[in-house]
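Engineer: here you go, sequence then predicted model.
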Amino acid sequence: MHILVTGFEPFGKDSFNASQEAVSQLPGQISNHRITTAILPVSFKRSAQELDHLLAEHRPDALICVGEAGGRDAITPEARGANLDDARIQDNDGDQPRAAAIDPRGPDFLEASLNPAAAVKMMLNEGFKAELSTDAGRFVCNHVAYLAYRQPVPSLFIHVPALRPHGVEATVGAETDPGARKRSKLEVGQLPRALEAAIRGACSIQEETSAENTGDVHQ
């Protein structure tokens, strides 16, 4: 299976994004899956354009998008994306949509089409703190999650904590959870291995489903 995995560039006043760091360090192959990585702009408009371009260029069998959430201490695959942009801060282009539908004709929510629970289970099995989330916020991460979940390829959005190198504090990332920030015990260097586990978990379920649908038998 060929999987396209995206992260995000830094935004706000930060020069670091945990999703970009983690995605950029993924290997070119995970199990028997070929991995292509790319970084999306933190822009409501351009993220959609770039995602369409990447899907047309690479034609992957599955899509996994990764962003950071500063209010969380666990890695959280998103069960659904909401049809709403409601930004607390401006994106990198200076846009700040408030209470605006992503697709005025679309449903209020779209569900992940790669199994988020299987991704959580695999990460937990390998010792990483992970939880299922049903709220991707209303910033660019949720925007991309909603767009990903309406694609014809199986898709999943994963939030990682807004981790930083030692001695650096994140000033952004709480757009997903605007309450008190939780301090994660994870370190930024652990994120690539955690994402590998998530990819194996989510995509193993997808492969089993595909095999059942096609009549393939796996030994």
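Structural biologist: It's in.
Engineer: CA only for contacts and neighbour counts going forward, please
Structural biologist: Noted.
Engineer: for Leu40, see how far away Pro10 is.
Structural biologist: Distance, Pro10 to Leu40, by C-alpha to C-alpha, to the nearest Å: 10 Å.
Engineer: what residues are up against Phe44?
Structural biologist: Residues near Phe44 by C-alpha atoms under 8 Å, 6 or more residues apart in numbering: Asp91, Asp95, Val140, His143.
Engineer: would you point out which residue is most central in this protein?
Structural biologist: The centre of the chain sits closest to Val66, judged by C-alpha atoms, centre = their mean, with a distance of 2.6 Å.
Engineer: that one and Ser155 touch, don't they?
Structural biologist: No: using C-alpha atoms under 8 Å, Val66 is not in contact with Ser155; the gap is 11.1 Å.
Engineer: by contact count, what packs against the longest helix seen in the chain?
Structural biologist: Using DSSP state H, we find that the single longest helix of the chain is helix 191-214. If you count contacts as 3 or more C-alpha pairs under 8 Å, 6 or more residues apart in numbering; DSSP states H and E, helix 191-214 packs onto helix 18-24, strand 29-30, helix 116-125.
Engineer: Ala101 is nearest to which of those?
Structural biologist: Of all these, it is helix 116-125 that lies closest to Ala101, at 24.3 Å by C-alpha to C-alpha.
Engineer: now do the next helix or strand after that closest one: distance to the chain's middle.
Structural biologist: Downstream of helix 116-125, the next assigned helix or strand under DSSP states H and E is helix 140-148. Taking C-alpha atoms, centre = their mean, to the nearest Å, the mean C-alpha location of helix 140-148 is offset from the chain mean by 9 Å.
Engineer: before we go on, here's another structure to hold up against the first:
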Amino acid sequence: MSGSTTRVLLTGFEPFGGEAVNPSWQAASLVAAEPPDGVSVTAVQLPCVFGESVAALRRAVAEARPDLVVCLGQAGGRPGVTVERVALNVDDARIPDNAGAQPIDEPVVAGGPAAYFSSLPVKACVAAMRDAGVPAALSHTAGTFVCNHVAYGLAHLLATELPGVRGGFVHVPWAPVQVPDGTAPALPPEVVAVGVRALLQTAASTSTDLRVTEGTTH
């Protein structure tokens, strides 16, 4: 860390799947424009493309030299902000990415571990967001699309090249503009940003996670 300020790299994704916006990038931009106390934030937009997304992340990490990396992604249908606990070494795309690639049963990193746990204090981060009035939960799956690809790529980078840096992945719900008929959960990016600010402050100041139940049965 640099003095009393924690340097944070915060990423979001470009729109994908025919959407006009991606709330992960909207939230990241808002947090970078008004970061929480004790934290400096560099926001970078990642392409929603297998391979290139992790390459762009690596470039951003090299340039920003952060103490903490938090990658945001969209999880349409989830009702709150979800902190991912684990990233899997598998790409299994239900739809093509923005470059038209659709890998099936391919490793993110050939020969890499089957999975990585987040190095964020995931349960403390969830509690902090709830305390800030933002619906939040712990998630045990980041899916198998580009979000999980980046989550695993980040974890592998930190574990193998930057062991002093911590990081993890966080999913955000659809923005209301993406659900105009109100038939699915949505959160305004401004509300998501409130949660992310609380998460960043907690991640920057907490080394030991809470020992509370956040498990699920399915």
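Structural biologist: In hand now; what should we look at? Not measured: the values here are computed from a predicted model.
Engineer: OK, contacts around the residue located most distally from the centre of the second structure?
Structural biologist: Here the second structure reaches farthest from its C-alpha mean at Asp181, the gap being 26.7 Å by C-alpha atoms, centre = their mean. Applying C-alpha under 8 Å, 6+ apart to Asp181 of the second structure gives no contacts.
Engineer: name the element it belongs to?
Structural biologist: According to DSSP H and E, Asp181 of the second structure maps onto no helix or strand at all.
Engineer: nearest residue to whichever residue in the second structure pairs up with Val144 of the first structure other than its sequence neighbours?
Structural biologist: Applying TM-score structural alignment, one finds that Val144 of the first structure aligns to Val150 in the second structure. What sits nearest to Val150 of the second structure in space, not counting adjacent residues and going by C-alpha to C-alpha, 6 or more residues apart in numbering, is Val54, at 5.7 Å.
Engineer: that's a helix at Pro104 of the first structure, yeah?
Structural biologist: No: using DSSP: H, G, I helix; E, B strand; the rest coil, the assignment for Pro104 of the first structure is coil, not a helix.
Engineer: residues contacting it?
Structural biologist: Residues near Pro104 of the first structure by C-alpha under 8 Å, 6+ apart: none.
Engineer: the second structure: which residue goes with that one?
Structural biologist: Match for Pro104 of the first structure (TM-score structural alignment): Ala110.
Engineer: residues in contact with the longest helix of the first structure?
Structural biologist: Helix 191-214 of the first structure has contacts (C-alpha under 8 Å, 6+ apart) with 22-23, 25-26, 30-31, 64, 114-123, 126, 128, 160, 217-218.
Engineer: ok, now stretch 67-75 of the second structure?
Structural biologist: Contacts of stretch 67-75 of the second structure (C-alpha under 8 Å, 6+ apart): 1, 6-13, 22-25, 28, 147, 150-151, 164-174, 204.
Engineer: what residues in the first structure pair up with it?
Structural biologist: Mapped onto the first structure using TM-score structural alignment, stretch 67-75 of the second structure covers residues 61-69.
Engineer: filter the contacts of stretch 67-75 of the second structure to the buried ones?
Structural biologist: Buried by 16 or more other C-alpha atoms under 10 Å: 6-13, 22-25, 28, 147, 150-151, 165-174, 204, out of the contacts of stretch 67-75 of the second structure.
Engineer: distance of the counterpart of Val42 of the first structure in the second structure relative to Arg65 of the second structure?
Structural biologist: The alignment partner of Val42 of the first structure in the second structure, by TM-score structural alignment, is Cys48. Taking C-alpha to C-alpha as the measure, Cys48 of the second structure falls 23 Å from Arg65 of the second structure.
Engineer: quick one: which of those two has more around it?
Structural biologist: Neighbours were counted for Cys48 of the second structure and for Arg65 using other C-alpha atoms under 10 Å; Cys48 has more, 25 against 15.
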